[in-house]
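Visitor: Everything below, folded, please.
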Amino acid sequence: MTDTDVIVVGAGPTGLMLAAELRLAGVGVVVLERRPRINEVAKAGGLGGQILHVLRYRGLLERFEAASGRPRPTPQFPFGGLHVDFTRLAEPPMEALLLPQPRIEAVLEEYVRECGADVRRGHEVLGLDEDPAEVSVDVRGPDGAHRVSARYVVGCDGVRSRVRDLAGIAFTGVSYPEVNRLAHVTRPPSVTLREDGDYEAPGIGLLRSGYTQTDHGMFAIASMTPDELTVYTSEEDPDTYDDEIPMTVTELADSIRRVLGADLPLGEPITMTRFTYHARHAERYRAGRILLAGDAAHRFPAGGVAVNAGMLDAVNLGWKLAADVAGWAPTGLVDTYHDERHRAGARTLMHTQAQVALRRGADPAAEALRELLSELLLDEDPVRRIGRLIAGSDVTHPTPGLDQHPLVGTFAPDLPLRTAEGTTTVATLMHTARPVLLDLADREALRETARGWQDRVEIVTARTDPRPADALLIRPDAHIAWATDVGEPHDTAGPALRDALTYWFG
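Guide: Next up, the predicted model:
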């Protein structure tokens, strides 16, 4: 008999988000983390993109906003050495919340412990044994070596994943030679933020907001709030560094001097991190009862996407493992995790590698490409498309082999709803992470079709104006699994609903 249902290896944002999703579904979960405490080196400076919407759909976003306590930054984001300005769009496709990664992990860990997850710090995975029914994990913890078994093991243990190596999953790709340093610091009085968004600094003069390429690398400066500076350098640096040792203001100032050829006054550090870029993708996200998520499955050569992608992996995987543990998962459901998120990872890898070409090119052709893209980014449609790419919100999950309504596979819109019990929203319905059949046209026949699944699918009748469809079948990860057009007859809508219910929910 197994000790728990699922073992999650790694207590970073991906592993903790997965543990939360599993606990919402009532699944037993043990989280094994080799570090005895949260790593205070802030590898990420916040949350951004589609995961913000997912957290709102889980009722968790307010926790992170309270932990941040800072205003949302202006929706302007880097893309391959360019700045993409979303401020002209009524609904920016990309937004961010400023919160250093140690605080992200602290908020998530507090939540998953409230949900009943068993988080064990100071427990390092040494080995794995898998048979057709379970996986046994050899662990070295504070009290010595021991073994834990589960139905599944998920490696959320980062770029040097022990789980991935033990499972024999290839992690191919390339590494880039630059060392990147990124910091949020308070803006010293001697650095003036001009009305046009540029800067004046003593000994330097005018500093353009955004990216500046020099003979020694790349420098960037911007302000997410008027009292702060975001400063970035990228340079080929022969010195090695230890991920576990935090970057200092002195180290950043030295890098600015090398790249920019001048000293820039810096205020007090808020968050600081250094990193190198890699483009790597796991050959597969599943090997039997062993799965990968987050940095263990993918590395992207651009900032601002890794935490978002990893936590979205977790939300996609959690309900599928829970369905298998509960015994109602249809054949192949867990495999759809690889199909969907590997495709999403490949898309993120595509646009982040395109950013490498944009920022590394130093010849006239590269300058022409940057100039052309800068012109395109003056138009709303390209800006919106790039924003959805960065946010990871352009990824859809269609149902293979079934007729596709245009909404199928997309993230469910947060419709305002009127029910017999009062008003609510789609986001509120998704707080429990259960599938929902949302009847928007009071179609009793469709509700009757779904009755056989009511032990695992919530059936909700509501009104909204205007309605995008007569009914929506929404997966626990808030993607639409099926939809029917307004007025579509039951002799076609009913069988299609039954097929979708069977495909996704057994």
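
Visitor: switch to C-alpha atoms for all contacts and neighbour counts from now on
Guide: Noted.

Visitor: quick one, helices of this structure?
Guide: Counting by DSSP state H, the segments of the chain that form helices are 13-24, 50-57, 61-68, 101-114, 162-167, 249-260, 306-326, 335-360, 364-376, 380-391, 426-429, 444-450, 490-505.

Visitor: Leu82 is nearest to which of the ones you listed?
Guide: The closest of the helices of the chain to Leu82 is helix 364-376. By CA to CA, the value is 7.3 Å.

Visitor: Mind giving me the packing neighbours of the closest one?
Guide: Using 3 or more CA pairs under 8 Å, 6 or more residues apart in numbering; DSSP states H and E as the contact test, the elements touching helix 364-376 are helix 335-360.

Visitor: Any buried residues in the helix it packs on, and which?
Guide: Buried residues in helix 335-360, counted by 16 or more other CA atoms under 10 Å: 336-338, 340-342, 344-349, 351-353, 355-359.

Visitor: Work out the gap between stretch 14-21 and the centre of the chain.
Guide: Here the centre of stretch 14-21 is set off from its chain's centre by 12 Å, with CA atoms, centre = their mean, to the nearest Å.

Visitor: ditto for stretch 215-223
Guide: Counting by CA atoms, centre = their mean, stretch 215-223 comes out at 26 Å from the chain centroid.

Visitor: Please apply the same query to stretch 423-440.
Guide: Relative to the centre of its chain, stretch 423-440 is centred 22 Å away, using CA atoms, centre = their mean.

Visitor: Stretch 476-495 now?
Guide: Chain-centre distance of stretch 476-495: 28 Å, with CA atoms, centre = their mean.

Visitor: list the buried ones in that stretch?
Guide: Buried residues in stretch 476-495, defined by neighbour count with 16+ other CA under 10 Å: 476-485, 493-494.

Visitor: List the ones among those that fall in strands.
Guide: When the buried residues of stretch 476-495 are checked against strands (DSSP state E), the matches are 480-484.

Visitor: Quick one: the residues you listed as TSV, columns for distance to Ile169 too.
Guide: Listed next are those as TSV, based on distance: CA to CA, whole Å:
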residue	distance to Ile169
Ile480	31
Ala481	30
Trp482	34
Ala483	37
Thr484	40
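
Visitor: Show me which of those residues is closest to Ile51.
Guide: Closest approach to Ile51 among those (CA to CA): Ile480, at 16.6 Å.

Visitor: For the residue nearest to that closest one when sequence neighbours are not counted, which residues are in contact?
Guide: Of all residues not flanking Ile480 in the chain, Ile474 sits nearest, at 4.5 Å (CA to CA, 6 or more residues apart in numbering). Ile474 is in contact with 412, 435-438, 480-482, counting by CA atoms under 8 Å, 6 or more residues apart in numbering.

Visitor: what's the most buried one of the helices of the chain?
Guide: Mean neighbours per residue, mean count of other CA atoms under 10 Å, is largest over the helices of the chain for helix 13-24, with a mean of 27.

Visitor: how deep is Pro177 tucked in, by neighbour count?
Guide: Neighbour count for Pro177, taken as other CA atoms under 10 Å: 14.

Visitor: surely it meets Thr276?
Guide: Yes - using CA atoms under 8 Å, Pro177 is in contact with Thr276, at 7.2 Å.

Visitor: Next, the second sequence, to be compared with the first:
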Amino acid sequence: MDEVIIVGAGPVGLMLACELALAGVRPTVLDKRPEISDLPRANGVGGQIVRMLDYRGLLERFAEGSPFAGRPPGFPFGSVPLRFAGLDDIPLRMVMIQQPRMERLLSERAAELGVEVVRGTPVRGLTQDDDGVTLDLPGRRLRAHCAVGCDGGHSLVRERLGIAFPGTTDDEVLLLGHFRTGQVTGLFEQSRVMGLEPGWNHTPHGRLLLTSLQPGVHIVGVREKGAAGPVTLAGFQAAIRRVIGADLPLGEPIWLSSTVTQARLAERYRSGRVFLAGDAAHLFPAGGSALNVGLMDAVNLGWKLAAVLTGRAPVRLLDTYETERRPVGVRTLTHTRAQAALERLTGEDGTALRDLLTEVFAFEQPARHLANLLDGSDTRSGTPSKGAGEGVPAGEPGGGAGGVVAGGAAGRGGVVGADLVGRLVPDLQLSTGDGPTRVAELMRDGRPLLLDLGGGATLDGDWIRVVRARCDDPPADTLLIRPDGQVAWTGTAGLREAAAEWLQSV
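Guide: Predicted coordinates:
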């Protein structure tokens, strides 16, 4: 019997496989596609997952050859521009990388960790009992202790579990194309002559997107009423004419696609031994957020599932996957719906609203708040059960707490002390007996970390790694850090109880 079977070898399924393997569990990944698709469904990652990639030693691979990696100078919130000039302390980071390359890099990492990825193998059915999960494949069956559906918005796993997926489907179709042109800026020069600008352009007949992520390649999008279907170059050009009343010099098409955006959230992320992650659990109407949130789903679930299967943690730890991650889905659905509404609104009313919000977003506090919102750092994993102050746990694995608490970082420089609990640990620069290092380098092995910055703390056992270090302006004298980078506890009072609750067998 397999330990875990992951259905879907997209970025979320592969990330989950890597997290499980890093923690000593060897999953099997099944994917109905015979090979990795060349369609760049996503063009990058941003927010907390960028730091997690660094914490797993993957960021350099992702950033190599990227047209952009780092803190963005700005970002569109819907169709309203955000500018981050002068906000050097915001946590938001981005890496431009198209999905095919992302999948190949994660596949390489999975292979390094001994993960088996079986392609060209569709799952036909799924059932579970008290002892395990049965998956029906063409001509055979597989059994596993647990299974995870990372099989997208049309998830068969979710369907077989009978989990509702309520939400809305847009009445517009988005035609999206990547075009190669010999002139790096030719399209934008031409568009300015036509009165268009990079980003979303609104007309009475629809919207046109113009952007570029790499020299010589332009991304053009057209939104109008209609339904998704096969796209031809002639059909794409006709849609542009309907929306702006003129032709654009598109260049050579690399790929064309059509999609209808949806806003949906699974009513549950778990049924018995089976879990949902990524698009199988949520669909967001604003681009980019789904992948960022889905990859963080994988990081959250991976260590918990591995800890239970290896006997390092009680089964009730698995309850915290849904109580922590589903509220993140709710939060993301809220702000992506707001972005979609801003992008959809046309006419003079839409122009007036976007112009006013552009003025508001130019102020520091709104820009900072939205930067944290897009990053995901405006929320805390778990509902603190003991109030503010040191010794506050990030949720209660056995008590039904959990979820996320919305709230901006304390002060301009971020959070300190107990305010770190439930948040992604900052990448502190450290001095140890072995020389200089940083938190990211200490998190590479995927183990929980007790970082003693002067508190003299210690814990028994060999799973939690204890590191004694010094740093400038330490946020607390002791940090207990979960394998997913979330701070579980600060300070020494109650430390052993927190470790036993979160990280060890009881």
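
Visitor: TM between them?
Guide: Once the chains are laid over each other, their TM-score by TM-score structural alignment, normalised by the length of structure 1 reads 0.88; 474 aligned residues with a CA RMSD of 2.2 Å.

Visitor: that older thread, now flag whichever of the buried residues of stretch 476-495 of structure 1 is closest to Arg286 of structure 1.
Guide: Asp477 (19.1 Å).

Visitor: can you pull the contacts of the closest one?
Guide: Neighbouring residues of Asp477 of structure 1 by CA under 8 Å, 6+ apart: 54, 315-316, 319, 433.

Visitor: Apply 7 Å and report the result again.
Guide: By CA atoms under 7 Å, 6 or more residues apart in numbering, the contact list for Asp477 of structure 1 reads 315-316, 433.

Visitor: what about structure 2, which of those residues hold up?
Guide: Compared against structure 2 with both residues aligned by TM-score structural alignment, their matches' CA atoms under 7 Å, the contacts of Asp477 of structure 1 retain 315-316.

Visitor: Can I get the contacts of Asp477 of structure 1 in JSON lines including distance to Leu97 of structure 1?
Guide: What follows is these, written out as JSON lines (distance: CA to CA, whole Å):
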{"residue": "Val315", "distance to Leu97 of structure 1": "19"}
{"residue": "Asn316", "distance to Leu97 of structure 1": "22"}
{"residue": "Ala433", "distance to Leu97 of structure 1": "23"}
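
Visitor: Out of the helices of structure 1, the one nearest Pro398 of structure 1 is which?
Guide: When the helices of structure 1 are compared by CA to CA, helix 335-360 sits nearest Pro398 of structure 1, at 9.1 Å.

Visitor: Average offset of that closest one relative to structure 2?
Guide: Superposed on structure 2, helix 335-360 of structure 1 shows a mean distance to its aligned partners of 0.8 Å (mean CA distance after the TM-score superposition for structure 1).

Visitor: In structure 2, which residues correspond to that helix?
Guide: The alignment of helix 335-360 of structure 1 onto structure 2 (TM-score structural alignment) spans residues 319-344.

Visitor: Just tell me what Arg380 of structure 2 corresponds to in structure 1.
Guide: Aligned by TM-score structural alignment, Arg380 of structure 2 pairs with Thr396 of structure 1.

Visitor: Could you pull up the residues touching that match?
Guide: Contacts of Thr396 of structure 1 (CA under 7 Å, 6+ apart): 409-410.

Visitor: Distance of it relative to Arg343 of structure 1?
Guide: Counting by CA to CA, to the nearest Å, the gap from Thr396 of structure 1 to Arg343 of structure 1 is 10 Å.

Visitor: try Leu373 of structure 1
Guide: 25 Å.

Visitor: Around Val392 of structure 2, how many other residues sit close by?
Guide: Applying other CA under 10 Å, we find 25 residues neighbouring Val392 of structure 2.

Visitor: And Gly203 of structure 1, by the same measure?
Guide: Neighbours around Gly203 of structure 1, by other CA under 10 Å: 10.

Visitor: Could you do Ala228 of structure 2 as well?
Guide: A count of neighbours around Ala228 of structure 2, defined by other CA under 10 Å, yields 16.

Visitor: Check the gap between it and Thr259 of structure 2 for me.
Guide: According to CA to CA, Ala228 of structure 2 stands 5 Å off from Thr259 of structure 2.

Visitor: got any residues that touch both of these two?
Guide: Jointly contacting Ala228 of structure 2 and Thr259 under the rule CA under 7 Å, 6+ apart are Val173.

Visitor: tally of neighbours for the residue nearest to Gln353 of structure 1 when sequence neighbours are not counted?
Guide: Residue nearest to Gln353 of structure 1 in three dimensions, not counting chain neighbours: Pro301, with 6.3 Å by CA to CA, 6+ apart. Here the count is done by other CA under 10 Å, and Pro301 of structure 1 has 24 residues near it.

Visitor: which residue in structure 2 lines up with Pro301 of structure 1?
Guide: Under the alignment (TM-score structural alignment), Pro301 of structure 1 pairs with Pro285 in structure 2.

Visitor: Same check on His53 of structure 1?
Guide: His53 of structure 1 maps onto Arg51 in structure 2, by TM-score structural alignment.

Visitor: dump the residue contacts of the residue mapped onto Leu438 of structure 1 from structure 2.
Guide: Leu438 of structure 1 maps onto Leu451 in structure 2, with residues paired by TM-score structural alignment. Applying CA under 7 Å, 6+ apart to Leu451 of structure 2 gives the contacts 466-468, 478-480.

Visitor: run the last query once more with 8 Å
Guide: Contact partners of Leu451 of structure 2, counting by CA under 8 Å, 6+ apart, are 466-469, 478-481.

Visitor: what do you get for Ala481 of structure 1?
Guide: 398-399, 408-409, 472-475, 500, 504.

Visitor: What of Arg270 of structure 2?
Guide: Residues in contact with Arg270 of structure 2 (CA under 8 Å, 6+ apart) are 276, 322.

Visitor: What of Ala263 of structure 2?
Guide: Counting by CA under 8 Å, 6+ apart, Ala263 of structure 2 touches 167-169, 282-285, 333, 337.

Visitor: ok, back up a step: let's have the helices of structure 1 in a markdown table, adding distance to Ser209 of structure 1.
Guide: Below are the helices of structure 1 laid out as a markdown table (distance: least, CA to CA, whole Å):
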| stretch | distance to Ser209 of structure 1 |
| --- | --- |
| helix 13-24 | 31 |
| helix 50-57 | 26 |
| helix 61-68 | 25 |
| helix 101-114 | 25 |
| helix 162-167 | 41 |
| helix 249-260 | 14 |
| helix 306-326 | 25 |
| helix 335-360 | 16 |
| helix 364-376 | 15 |
| helix 380-391 | 19 |
| helix 426-429 | 37 |
| helix 444-450 | 55 |
| helix 490-505 | 48 |
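
Visitor: And those: which comes nearest Gly144 of structure 1?
Guide: Across the helices of structure 1, Gly144 of structure 1 has its closest neighbour in helix 162-167 (18.8 Å, CA to CA).
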